[in-house]
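Engineer: Got a sequence here, can you build the structure:
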Amino acid sequence: MTQLNPYGSDPPSLLTSGGRALARDLQRTRREAAVALAQGDGLAEFTAAAMNSTAALDRHRRLLARGDDFLNNLLAEEEVGFVLAAMSIQRGMYRQY
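Structural biologist: Below you'll find the model as predicted:
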């Protein structure tokens, strides 16, 4: 956002319509950039939490199955369901913007 500063640090003359339009455009661009950065941070936080949860579920599944292939396969279905749900949530984040 520092590249926008040279254009916005010396405000254009608000006496002209071009100056007012430029000031509005710069303000909107800064706002949009701030929202996009916050969305990226939120997505990264969600993804990290989902990855940690997936790893924890995988360890828990192996602990519960204790080498029983049938039980391991049943529990793996539940784990896959979690992963698919998390991916769906991740894809839908910020879609309204």
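Engineer: CA only for contacts and neighbour counts going forward, please
Structural biologist: Noted.
Engineer: Next, count neighbours for residue 80.
Structural biologist: When neighbours are defined as other Cα atoms under 10 Å, residue 80 has 14 of them.
Engineer: who's in contact with the strand or helix carrying it?
Structural biologist: Using DSSP states H and E, residue 80 falls within helix 69-92. Helix 69-92 is contacted by residues 43, 46-47, 50, 54, 57-58, 61-62, 64-65 when judged by Cα atoms under 8 Å, 6 or more residues apart in numbering.
Engineer: Could you turn the buried ones of the residues you listed into a PyMOL selection?
Structural biologist: Entered in PyMOL, the line below selects the buried ones among the contacts of helix 69-92, by 16 or more other Cα atoms under 10 Å:
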select buried, resi 43+46+47+50+54+57+58+61+62+65
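Engineer: Please give the structure of this sequence too, so both can be compared:
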Amino acid sequence: MTPGNIETLITVIGIMGFFSLGLVGLKIFVAAWVKRKELAEGGEAQRLLDAIELLRSDQDELRVQLSGEIADLHERLDFAERLLTKGQYDSQQGEMEH
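Structural biologist: Just a heads-up that it's a prediction; the model follows:
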């Protein structure tokens, strides 16, 4: 290789390096611009609103499920109270017969 070829090779590598740095810089600039645009248009806010809506729907499903379970427990408690009252009444009737 001659010194002229080495100079050309170094120049080409330098230009390619400069070009690649330019592409990286352009990529960073475009990413920042898109992010800024999303924030300005409410992109991030929309994602938050979607997440909040998902949590609310999960909360509503849990509320319905718990409401059913509470109703079931209330029925069981009511049955137990009636059974206890009947047992006490039967006990009192048994004492009166003796």
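Engineer: Quick TM-score on the pair, please.
Structural biologist: The TM-score (TM-score structural alignment, normalised by the length of structure 1) is 0.50; 55 aligned residues with a Cα RMSD of 1.9 Å.
Engineer: Take the contacts of helix 69-92 of structure 1 and keep only those in helices.
Structural biologist: 43, 46-47, 50, 54, 57-58, 61-62, 64-65 (DSSP state H).
Engineer: Provide the aligned range in structure 2 for stretch 36-51 of structure 1.
Structural biologist: Matched against structure 2 by TM-score structural alignment, stretch 36-51 of structure 1 falls on residues 63-78.
Engineer: check the fit of the matching stretch onto structure 1 and give the mean distance.
Structural biologist: Aligned to structure 1 and superposed, stretch 63-78 of structure 2 gives a mean residue distance of 0.8 Å (mean Cα distance after the TM-score superposition for structure 1).
Engineer: Tell me how far that stretch lies from the chain's centre.
Structural biologist: 28 Å (Cα atoms, centre = their mean, to the nearest Å).
Engineer: If you tally nearby residues, what's the number for residue 35 of structure 2?
Structural biologist: Residue 35 of structure 2: 14 neighbours (other Cα under 10 Å).
Engineer: Give me the distance between the residue nearest to the spatial centre of structure 1 and residue 55 of structure 1.
Structural biologist: Nearest to the mean C-alpha position of structure 1, by Cα atoms, centre = their mean, lies residue 43 at 1.7 Å. For residue 43 of structure 1, the distance to residue 55 of structure 1 (Cα to Cα, to the nearest Å) stands at 18 Å.
Engineer: Before I go, just wanted to say thanks for your time.
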